[in-house]
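Chemist: Fold the following, please.
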Amino acid sequence: MIVDKVSGVEVVLPFDELTLAWPCLVGADVVRVERSENTTWLVGGPGGMFAVRRYRDGYVDMGSIRSELRLMQLAKDALPIEIPGVVPTRRGEEVLHCFDGLYVVFTLLPGEMATQSDIVAEASRIGEMAALLHRSGEDLDRTQQTRWSWDAAALTGEAPRWGSWQPAFAHEPRSYEIVAAAQGEVEAQMGVASRGESAYGLLHADLRAANLLVHEGALTGIIDFDDCGFGWYVYEAVASLSFYETSPDASRFLRGWLAGYAQVRVLSEESLALLPTLVIYRRLLLTAWLLGHPHVAVPGVDRYRFGIDTADLADRYLRDPYDIERLLAT
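Modeler: Alright, predicted model coming up:
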């Protein structure tokens, strides 16, 4: 039995079955347990260091996982930075169906998790890598993909991807009213936004600091493709701003990201005009995510302050849904 050091909950890792499938795990010890959408064990032993992921029941299916792994391989081939490799089982399979769920083993990359200052300094590079990733994703046949879409349904549909944001403002009626109005505008804007091939496609969708690796301040790797899905390409920039939307460096990061992206792919004025809408969209997704993940510590995030700042952003957005500089102004 293994205890998750974050939540204190005992979790079972079927090592007998896993080591039979992946001999490289023989003799490995659990170094750390991470729980978010899925559960990931970082293990190390004679065979090396690996990340063992168990996918959350109902979050993805086998086809969706295979699409994720395919995008990772395309990224590995196309990007001049590190992408985790998938370790095949002794039978050559990428995914193992154990008695308690679906497992994948990834190679563990060197480097440190990026900080806010890191992503600001490397904004242009992050934008460039995002563009290369998007170009790689175009090689996947959309009709064969089972990944979800980061569109209005993921926020307001019958089964919101990360749950509901509304309880966060249950005791703040004025803030609730403002945020609800902003959500309505977000739905309207996303409803008419182009989904043409130049504007909309397969994304990593979570290129925030926690999923970027750096060494001596330089971007060296991208991890955690488990939220990849279809969306507007500019959403990738917004996702990188996650939890830092009200930082004094937010506008600077966005300008750098867009400059780096433009070195590889062109974004239309229509796509750029969607940025403020996607900032609010992401902020509401994150509000729901925080509610559903009380056990996860997010560096630098005050959960109470996050709600206050979200309502302030929503109010600015309603005053002008197209002015990204005003929205991100501090």
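Chemist: can we go C-alpha only for contacts and neighbour counts from here?
Modeler: OK.
Chemist: didn't residue 103 look like it was pressed against residue 51?
Modeler: No: Residue 103 lies out of contact with residue 51 (CA atoms under 8 Å); the separation is 10.3 Å.
Chemist: which of these two has more neighbours?
Modeler: residue 51 (24 against 19; other CA atoms under 10 Å).
Chemist: Could you verify my assumption that the more buried one touches residue 45?
Modeler: No: using CA under 8 Å, residue 51 is not in contact with residue 45; the gap is 11.9 Å.
Chemist: Helix, strand or coil: sort out the residue most central in space within the chain for me.
Modeler: Nearest residue to the geometric centre of the chain (CA atoms, centre = their mean): residue 206, 2.0 Å. For residue 206, the assignment made with DSSP: H, G, I helix; E, B strand; the rest coil gives coil.
Chemist: so what's the nearest residue to it once chain neighbours are set aside up against?
Modeler: Nearest-residue entry for residue 206: residue 239, 5.4 Å, with adjacent residues in sequence omitted and distances by CA to CA, 6 or more residues apart in numbering. For residue 239, the contacting residues are 205-208, 282, by CA atoms under 8 Å, 6 or more residues apart in numbering.
Chemist: run this one through as well so I can compare:
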Amino acid sequence: MSVSYRAFLLRLRKLAKIALSEYGLERAKLRFITYTGNGLYQVTVPPGNPIIPGKYTLRLHQPDYMTPQFIISEMEWLSALYQEGIMVPRPVRSLKEDWLTKADGGYDVPQTRECTLIGWTEGRLLNKRIRPKHFKALGRVIGRMHEQSRRWKRPKRFARPHWDWEGLYGDGFSYGVPATDAREAIPKAHQVAFNDVLNRIREVSEQMGKKKIVYGLIHADLGLTDNVAFHAGEARPFDFDDCGFGYWVFDFGVVLGQYFIDTNDASRTIQDALISGYEETADPEDIGIEYLNLFMAARIAQLMFFYQASGMAHPQHMEESKQGVNEHAKYLKKILKRIS
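Modeler: The predicted model follows:
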């Protein structure tokens, strides 16, 4: 069954209202933000409700992406980070004290959604006038998150994806098609560069192992112009939807790789600023900083794999996916020249 986009959004809003009732927030103001698989709403809670008045984010999670246990574990980590004083979105429990609720409108489209409520992230999103000081501020909070991750005793049944080689390019995380098929479908013009990065990452990963000094719970999707707000000189990460276990240095690779794609800037100045901020809150020694450029390439190759696999799983979006693969391949080849 298919419905128009307008009808889809009207139905999605009904699901959002059903979800809010699980928190006793029937009188809250609901404002649509975006739909990119997850449906996102800003919720303004007035006084006289079961939770503290203010702004919140309601997420209607994308079906068949993260499992319910993965989502619950994300909320548990957010809660632990928030309790440590790190300015991440504060997760909110339902009236039944659950991290996760379900909204069922009786529709085939959109289908039943898992829902979560978290605090709204105040601050400014950067899209211009980005300075080394912003990288330094982001480095500080990445260091704090890594340190918390090293010390934290995770709850029983805690589960998040692993962004190791299998998670990034294999069947450790599924985008709906066999990973081998997606890797082999990368255009021939990009196969040499793509496979070069995958082989290097496999080799370095085997050398590094997965001890706490190099590997742990990371955000895995931090871009300076995306998923970070700045307030009073402080970087405030949000959108932990892809958080999981990975190499600490991969968080650096994501930040710098995304910035390189956005601006064509991979200068030592911004790398040094990010590392300098990290050094204020965590010890970068032995985490693999010497492989920073390689992990930038690893991120770009991951995005190429994602676009290719997603296009194959959803043929109606194949043209857009092809553009994504080709665009990211240009930057992958530039980074490889730096490594070589």
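Chemist: The residue nearest to residue 206 of the first structure corresponds to which position in the second structure?
Modeler: By TM-score structural alignment, residue 239 of the first structure lines up with residue 254 in the second structure.
Chemist: Identify the residue of the first structure aligned to residue 93 of the second structure.
Modeler: Under TM-score structural alignment, residue 93 of the second structure pairs with residue 88 in the first structure.
Chemist: Quick check: that match touching residue 96?
Modeler: No: if you go by CA under 8 Å, residue 88 of the first structure and residue 96 don't touch, sitting 9.2 Å apart.
Chemist: ok, back up a step: tell me which element the match of residue 239 of the first structure falls in.
Modeler: helix 248-263 (DSSP states H and E).
Chemist: same check, this time on residue 115 of the second structure
Modeler: Judged by DSSP H and E, residue 115 of the second structure forms part of strand 113-119.
Chemist: Just say helix, strand or coil for residue 206 of the second structure.
Modeler: Assignment for residue 206 of the second structure (three-state DSSP): helix.
Chemist: number of nearby residues for the equivalent of it over in the first structure?
Modeler: Aligned by TM-score structural alignment, residue 206 of the second structure pairs with residue 191 of the first structure. Using other CA under 10 Å, residue 191 of the first structure has 12 neighbouring residues.
Chemist: now residue 150 of the first structure
Modeler: Residues near residue 150 of the first structure, counting by other CA under 10 Å: 21.
Chemist: how about the helices in the stretch 51-200 of the second structure?
Modeler: 68-83, 132-151, 165-169, 179-185, 188-208 (DSSP state H, counting those that start in this stretch).
Chemist: if I pick residue 132 of the first structure, what's in contact with it?
Modeler: So residue 132 of the first structure contacts 75, 78-79, 264 (CA under 8 Å, 6+ apart).
Chemist: Give the aligned equivalent of it in the second structure.
Modeler: Looks like residue 132 of the first structure aligns to residue 144 there (TM-score structural alignment).
Chemist: burial measure for residue 93 of the second structure, as a count.
Modeler: 18.
Chemist: how much space between the residue nearest to it when sequence neighbours are not counted and residue 87 of the second structure?
Modeler: Sequence neighbours aside, residue 99 is the residue nearest to residue 93 of the second structure in space, at 4.8 Å (criterion: CA to CA, 6+ apart). According to CA to CA, to the nearest Å, residue 99 of the second structure and residue 87 of the second structure sit 19 Å apart.
Chemist: Also residue 257 of the second structure?
Modeler: 24 Å.
Chemist: Looking at these two, which is more packed in?
Modeler: residue 257 (29 against 18).
Chemist: Now do the contacts for that one.
Modeler: Counting by CA under 8 Å, 6+ apart, residue 257 of the second structure has contacts 266, 296-297, 299-300.
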